[in-house]
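# this one's sequence-less:
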């Protein structure tokens, strides 16, 4: 089984994005995990993902609104594939109000 974590950074302020809501669903849309980023912008979301396709949703609109900031993206959804034999996946997000970037981390 594969574990999953994320780290979100606010590219405008250069600080961790603490308190972003997170949801993980499988290919059928069934919930697999949920959480919120900690004070360092990090979250460990799942310890036991089976091989398959998943979606990690970042509730960016709520987070920006709580900070009194506008955003173009009410949410960011990253689809990814878990393959057999993979022990850990890390999906970082670099976030600004009008753009984002992600990659498979280590």
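Great, that's in hand. Predicted model only: the values in this text are computed from it and were never measured. Numbering: from 1, shown residues only.

# going forward, measure contacts between C-alpha atoms and count neighbours the same way
Fine.

# Which residue ranges of the chain form helices?
For the chain, the helices defined by DSSP state H occupy 60-66.

# this is the other structure I want to compare:
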């Protein structure tokens, strides 16, 4: 079976982003269902996969990253409202037997993602 994982990289400070709050939602029609909450460790990763085994199902999901709170904890001076606060990534899992790694590369003003393995 496959798994879903993530990794948060703080490119402003040039290191993994520790203590970023993450929420994982399953999207069913117009409804979001919270599946899991996690916090990144010192390597910017979650301690365990967000989905794996029987929990890995084809469908649409959202990862919501608390990037604004992370940068505020780091003492970064940001405008109010923050330019980036919660970063929402909506993506699809087509084949639940594959690994899906959805990293976030982030600063207070920009972000990018890609599908890793």
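Good, I have the coordinates. Computed from a prediction, not measured in an experiment: that's the story for all the values here.

# For residue 63 of structure 2, which non-adjacent residue is closest in space?
Nearest residue to residue 63 of structure 2 in three dimensions, chain neighbours excluded: residue 24, at 4.7 Å (Cα to Cα, 6 or more residues apart in numbering).

# can you count the residues close to that neighbour?
For residue 24 of structure 2, the count of nearby residues is 22 (other Cα atoms under 10 Å).

# now residue 103 of structure 1
11.

# Then residue 89 of structure 2?
When neighbours are counted by other Cα under 10 Å, residue 89 of structure 2 registers 16.

# before we move on, back to that, quick one: contacts for the residue nearest to residue 63 of structure 2?
Contacts for residue 24 of structure 2 (Cα atoms under 8 Å, 6 or more residues apart in numbering) come out as 34-37, 50, 61-64.

# hmm, 7 Å instead?
By Cα atoms under 7 Å, 6 or more residues apart in numbering, residue 24 of structure 2 lies in contact with 34-37, 62-64.

# Could you do residue 93 of structure 1 as well?
Here residue 93 of structure 1 is in contact with 7-9, 100-102 (criterion: Cα under 7 Å, 6+ apart).

# how about a cut-off of 6 Å?
8, 101-102 (Cα atoms under 6 Å, 6 or more residues apart in numbering).

# Most neighbours out of these, which is it?
Going by other Cα under 10 Å, residue 8 tops those with 24 neighbours.

# Residue 42 of structure 1 versus that residue, what's the distance?
Residue 8 of structure 1 sits 6 Å away from residue 42 of structure 1, going by Cα to Cα, to the nearest Å.
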